[in-house]
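Asks: Okay, sequence plus prediction incoming.
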Amino acid sequence: MTEVRARSPGKIILSGEHAVVHGATAVAAAIDLYTHVSFRPDCSLPSDHSDRSVNLELQDMDLVLSWPLSRLKKSLGDSFTASSSPVSCTEERMKSIAILVEEQAIPEAKISLSSGISAFLHLYTSIHGYKPGKVVVSSDLPLGSGLGSSASFCVSLVAALLASSDVIVIDKSKNGWNTLCNYDLELVNKWAYEGEKILHGKPSGVDNTVSTFGSMIQFRLGELTHIRSSAPLRMLVTNTKVGRNTKALVASVSERASRHQDAMAAVFNAVDSISKELSAIIQSDAADDRSVTAREEKIEELMEMNQGLLQCMGVSHASIETVLRTTLRYKLASKLTGAGGGGCVLTLLPTLLSSSVIDKVIAELESCGFQCLKTEVGGKGLEICFS
């Protein structure tokens, strides 16, 4: 059987993080940094079938894991069959999967990968059944930094498995990357959400939706609207490498909102207005350099306003403020993206900004120990190819 390769993008929150939990509108976008998954089914027929296994290689983590089919069947039950419709992981099944992950004796330094590996086992056996094969994963995205690396992993994995199982049909004779029809994208998205539930408990579904469909979305209280930028948007993503506890940050904003109800309601309303205006500007036409510059200046102002409101919510951090001060010296606008408390910061790179200035900004930020990634915003979603 041919090797299947899939890639799907990470995401950024352009506006509305935290406030969205309190009813405000938010805007998220795909970025051109991808998680890559390749899947090669094992179609050999050894005399002893019990020797065959499911293998997972996490290249960036230098980790190779393997489960004999006989062990999977014994733990998860012989009667479990592959399904083309999304299947939730029951509590009982999750306990069995947790044991299978523990048996791999993952080094302590990499134990944070356990939930992702659990999601892998659920998705693999649910879609592909107890059939041998090898999955190899690599990613452009830093893990746990708020750029949607887990959703990107789930989307790419699901797509590769569904394509290999012929649940989604792709022209295998076509060279290069294939896009999927909306029906197949919806199926991938629903499956990926089941993986995200294992990783995050009660995810919003925004990350996997952006990773699947690409482009941009506006969302509020579970309502998603796909939007499309009329012109390219470039961002510098700075990873502060400061870890943060998303649940704790969300809880702290809620606590502040309960202590200062009127003031925080005004903050959330302001964020809602910013997101709606940003969405309209992104979709507006920009015919020439002057109108492109005017458009980007408005986006910069909205980013700065949104960052000020995030500071009001108490989710900034010393590392984020360092990025803000550094980019401001070059007259560039920045804001945190995601939960805050560390994580990543976005800086708009105007169309007419020279590459030498960008290089200076990156050099200064990297001298602080940060990681810088240049990205195009609002691009392609999931793609698949055969090799």
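Replies: Alright, I've got the coordinates.
Asks: going forward, measure contacts and count neighbours with C-alpha atoms only.
Replies: Fine.
Asks: What ranges does the stretch 151-300 of the chain have for its strands?
Replies: Listed in chain order, the strands of the stretch 151-300 of the chain (DSSP state E, counting those that start in this stretch) span 216-220, 223-227, 233-239.
Asks: Which among the ones you listed is found nearest to E91?
Replies: Among the strands of the stretch 151-300 of the chain, the nearest to E91 by Cα to Cα is strand 223-227 (28.2 Å).
Asks: Let me see the contact set for S273.
Replies: For S273, the contacting residues are T25, by Cα atoms under 8 Å, 6 or more residues apart in numbering.
Asks: Look up how far V20 lies from it.
Replies: 12 Å (Cα to Cα, to the nearest Å).
Asks: Dump the strands of the stretch 151-300 of the chain into a markdown table; add distance to D171 as well.
Replies: As requested, the strands of the stretch 151-300 of the chain are exported to a markdown table (distance: least, Cα to Cα, whole Å):
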| stretch | distance to D171 |
| --- | --- |
| strand 216-220 | 27 |
| strand 223-227 | 27 |
| strand 233-239 | 32 |
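Asks: got the contact list for the residue lying closest to E300 once chain neighbours are set aside?
Replies: Spatially, and ignoring its direct neighbours in sequence, E300 is nearest to A333 (5.3 Å; Cα to Cα, 6 or more residues apart in numbering). Applying Cα under 8 Å, 6+ apart to A333 gives the contacts E300, E301, M303, E304, L324, T327, T347, L348.
Asks: Buried among those? Make that a ChimeraX selection.
Replies: A single ChimeraX command selects the buried members of the contacts of A333 (16 or more other Cα atoms under 10 Å):
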select :300,303,304,324,327,347,348
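Asks: Including secondary structure and distance to A286, could the contacts of A333 go into TSV?
Replies: Formatted as TSV, the contacts of A333 follow (DSSP: H, G, I helix; E, B strand; the rest coil; distance: Cα to Cα, whole Å):
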residue	secondary structure	distance to A286
E300	helix	16
E301	helix	17
M303	helix	19
E304	helix	22
L324	helix	27
T327	helix	25
T347	strand	20
L348	strand	17
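Asks: right, so of the strands of the stretch 151-300 of the chain, which gets closest to P68?
Replies: Evaluated over those, closeness to P68 peaks at strand 233-239, with 38.0 Å, by Cα to Cα.
Asks: just how off-centre is the closest one within its chain?
Replies: Chain-centre distance of strand 233-239: 15 Å, with Cα atoms, centre = their mean, to the nearest Å.
Asks: swap in stretch 38-53?
Replies: 31 Å.
Asks: Comparison target, given below:
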Amino acid sequence: MEVTARAPGKIILAGEHAVVHGSTAVAASIDLYTYVSLSFPADSDDGDHLKLHLKDMALEFSWSIVRIREALGEMGTQIPSSPLSCSPEAIKLLAALVEEQNIPEERLTIASGVTAFLWLYTSIQGYKPAKVVVTSELPLGSGLGSSAALCVSLSASLLALSGSMTLDFSQQGWLTLGENELELVNKWAFEGEKIIHGRPSGIDNTVSTYGNMIKFRSGELTRLKSNMPIKMLITNTRVGRNTKALVASVSERKDRHPNALAAVFKAVDSISNEVATIIQSSAHDGIATTEREHKLEELMEMNQGLLQCMGVSHASIETVLQTTLKYKLASKLTGAGGGGCVLTLLPSLLLGADVDKVIAELESCGFQCLIAGIGGKGVQICFNSSA
């Protein structure tokens, strides 16, 4: 039996940075996925190792089960139906196992992800030999939730073959999980995210698990249902950024200009709530759809202006904004800013030839362009009994 799970990435549609200061933000899943396939060896030929293949990076890792057991002892097993946090002691032991793999220096940023993999695997499956293959359509470190999509798809595939979820193994194609199963996957994925990020908000893994859209404010998450199809051009500037430093710089600006920034955050809160209302409203004809798209474009432009007030734009982001504006398209940064990704709304009446022109111009600047549907399904699994 082989199981494959897929989990989507995410974007912030409105409210980034301001959400740290009590405003509302809206996040949504995108139909770009991370896939995790899990299989147990059928015979003893290869039956004493845990193998991880990161296909997109052409990296393969292998640990003998004896070595893992020796390193972790009883620390490596939990009850899959009730996740516990990984202790600092366990993280040290896991990090030592990862170091033994001699990850190339230019790939060292993935070490925390490999650590999270080892912990999730041994916690849910114990000390079983297996092969895990990971592929992804999401660029790493660009603010599109690649680490959460990994933790969600990995948790789902591991739990699917752990006996702790009620599943119909005979069904064909991609299966959507029930509420209880989704809740369990989300809890495990959040623990994996904590290993990678330290103190994540839980937004990324929740969007990746449940899909669609989420409104969040002051730690409270509300799931939304989108009633309008939205397509976005996502431009990855390929400029890395330090999220922690950008968040700190906004707080420092607020300390210097408390009244001005309070007004900015209040305006962002209004924009986020209006975005959520528009997305949830139903349209009965093409005119209503066009009107809603136009309103979204205006809200995106306003949100971008307010993000510039916060000081989190970047020369690369401005290049994307100017380029898309030439084609009368609305754009805003998504996530931390300072580089990362920019969203551009693609109206339903926009011609494909115009989209191609925009993409060609952006790619000539060295940017990566992805087209994604917004607010689709969350994590799903697929069984292949012939594997």
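Replies: Yep, it's here. As the structure is a prediction and not an experimental result, all values here were calculated from the model.
Asks: and the residue nearest to E300 of the first structure, what pairs with it in the second structure?
Replies: Superposed on the second structure with TM-score structural alignment, A333 of the first structure falls opposite A330.
Asks: And V101 of the first structure, by the same measure?
Replies: Aligned against the second structure by TM-score structural alignment, V101 of the first structure finds its counterpart in V98.
Asks: State the number of residues packed around A270 of the first structure.
Replies: 17 (other Cα atoms under 10 Å).
Asks: Please report the distance of it from H22 of the first structure.
Replies: Counting by Cα to Cα - A270 of the first structure and H22 of the first structure are separated by 12 Å.
Asks: Also E304 of the first structure?
Replies: In this structure, E304 of the first structure and H22 of the first structure are 21 Å apart, going by Cα to Cα.
Asks: F386 of the first structure too?
Replies: Relative to H22 of the first structure, and taking Cα to Cα, F386 of the first structure is found at 44 Å.
Asks: Give me the more crowded residue out of those two.
Replies: Using other Cα under 10 Å as the criterion, F386 of the first structure and H22 rank with F386 on top: 23 against 18.
Asks: residues near the residue nearest to that one when sequence neighbours are not counted, how many?
Replies: Once flanking residues are discounted, F386 of the first structure sits nearest to V4: 4.8 Å by Cα to Cα, 6+ apart. Counted with other Cα under 10 Å, the neighbours of V4 of the first structure add up to 22.
Asks: What residue in the first structure is paired with D356 of the second structure?
Replies: Under the alignment (TM-score structural alignment), D356 of the second structure pairs with D359 in the first structure.
Asks: what's the answer for L54 of the second structure, then?
Replies: In the first structure, L54 of the second structure lines up with L58, judged by TM-score structural alignment.
Asks: Please name the nearest non-neighbouring residue to its match.
Replies: In space, L58 of the first structure is closest to V137, 5.0 Å off (Cα to Cα, 6+ apart).
Asks: Could you find the counterpart of that neighbour in the second structure?
Replies: In the second structure, V137 of the first structure lands on V134 (TM-score structural alignment).
Asks: The lengthiest strand in the second structure - contacts with which helices or strands?
Replies: Looking across the second structure with DSSP state E, the single longest strand is strand 25-39. Strand 25-39 of the second structure is packed against strand 2-14, strand 130-136, helix 146-160, helix 203-210, strand 213-217, helix 258-280, strand 368-374, with contacts defined by 3 or more Cα pairs under 8 Å, 6 or more residues apart in numbering; DSSP states H and E.
Asks: C-terminal to it, which secondary structure element comes first?
Replies: strand 49-54 (DSSP states H and E).
Asks: Does anything pack onto that following strand? Which helices or strands?
Replies: For strand 49-54 of the second structure, the elements it packs on are strand 59-64, strand 130-136, judged by 3+ Cα pairs under 8 Å, 6+ apart.
Asks: re the thing from before, isn't the match of V137 of the first structure right up against L54?
Replies: Yes. V134 of the second structure lies in contact with L54 (Cα atoms under 8 Å); the separation is 5.0 Å.
Asks: Just want to know which of these two has more residues nearby.
Replies: V134 (21 against 16).
Asks: Report the contact partners of that one.
Replies: V134 of the second structure touches T34, Y35, V36, S37, L52, H53, L54, K55, D56, counting by Cα under 8 Å, 6+ apart.
Asks: The same query, at a cut-off of 6 Å, please.
Replies: Residues near V134 of the second structure by Cα atoms under 6 Å, 6 or more residues apart in numbering: Y35, V36, L54.
Asks: what's the answer for V345 of the first structure, then?
Replies: V345 of the first structure is in contact with V237, T238, K335, L336, T337, counting by Cα under 6 Å, 6+ apart.
Asks: at 10 Å what do you get?
Replies: V345 of the first structure makes contact with 12, 145-146, 235-240, 319-321, 323-324, 334-338, 372 under the criterion Cα atoms under 10 Å, 6 or more residues apart in numbering.
Asks: Would you verify that it is located in a strand?
Replies: Yes. Assessed with DSSP: H, G, I helix; E, B strand; the rest coil, V345 of the first structure lies in a strand.
Asks: Counterpart of A248 of the second structure over in the first structure?
Replies: So A248 of the second structure corresponds to A251, using TM-score structural alignment.
Asks: what's the burial count for its match?
Replies: Neighbour tally, A251 of the first structure, other Cα under 10 Å: 12.
Asks: Could you measure from it over to R244 of the first structure?
Replies: Computed as Cα to Cα, the A251 of the first structure to R244 of the first structure distance reads 13 Å.
Asks: How about A363 of the first structure?
Replies: Relative to R244 of the first structure, A363 of the first structure is positioned 25 Å away (Cα to Cα).
Asks: related to what we said a few turns ago, please tell me I have it right and the match of V101 of the first structure contacts L118.
Replies: Yes. Contact criterion Cα atoms under 10 Å: V98 of the second structure and L118 qualify, at 8.5 Å.
Asks: Which neighbours do those two have in common?
Replies: Jointly contacting V98 of the second structure and L118 under the rule Cα under 10 Å, 6+ apart are W63, S112.
Asks: Please identify the residue in the second structure that aligns with Y193 of the first structure.
Replies: Match for Y193 of the first structure (TM-score structural alignment): F190.
Asks: wait, what's in contact with the most centrally placed residue in the second structure?
Replies: Centroid-nearest residue in the second structure: G145, 2.0 Å away (criterion: Cα atoms, centre = their mean). Taking Cα under 10 Å, 6+ apart, we find G145 of the second structure in contact with 8-12, 29-30, 33-34, 138-139, 203-205, 207-208, 335.
Asks: out of everything not next to it in sequence, what's closest to V37 of the first structure?
Replies: For V37 of the first structure, ignoring the flanking residues on the chain, the nearest one in space by Cα to Cα, 6+ apart is V137 at 4.7 Å.
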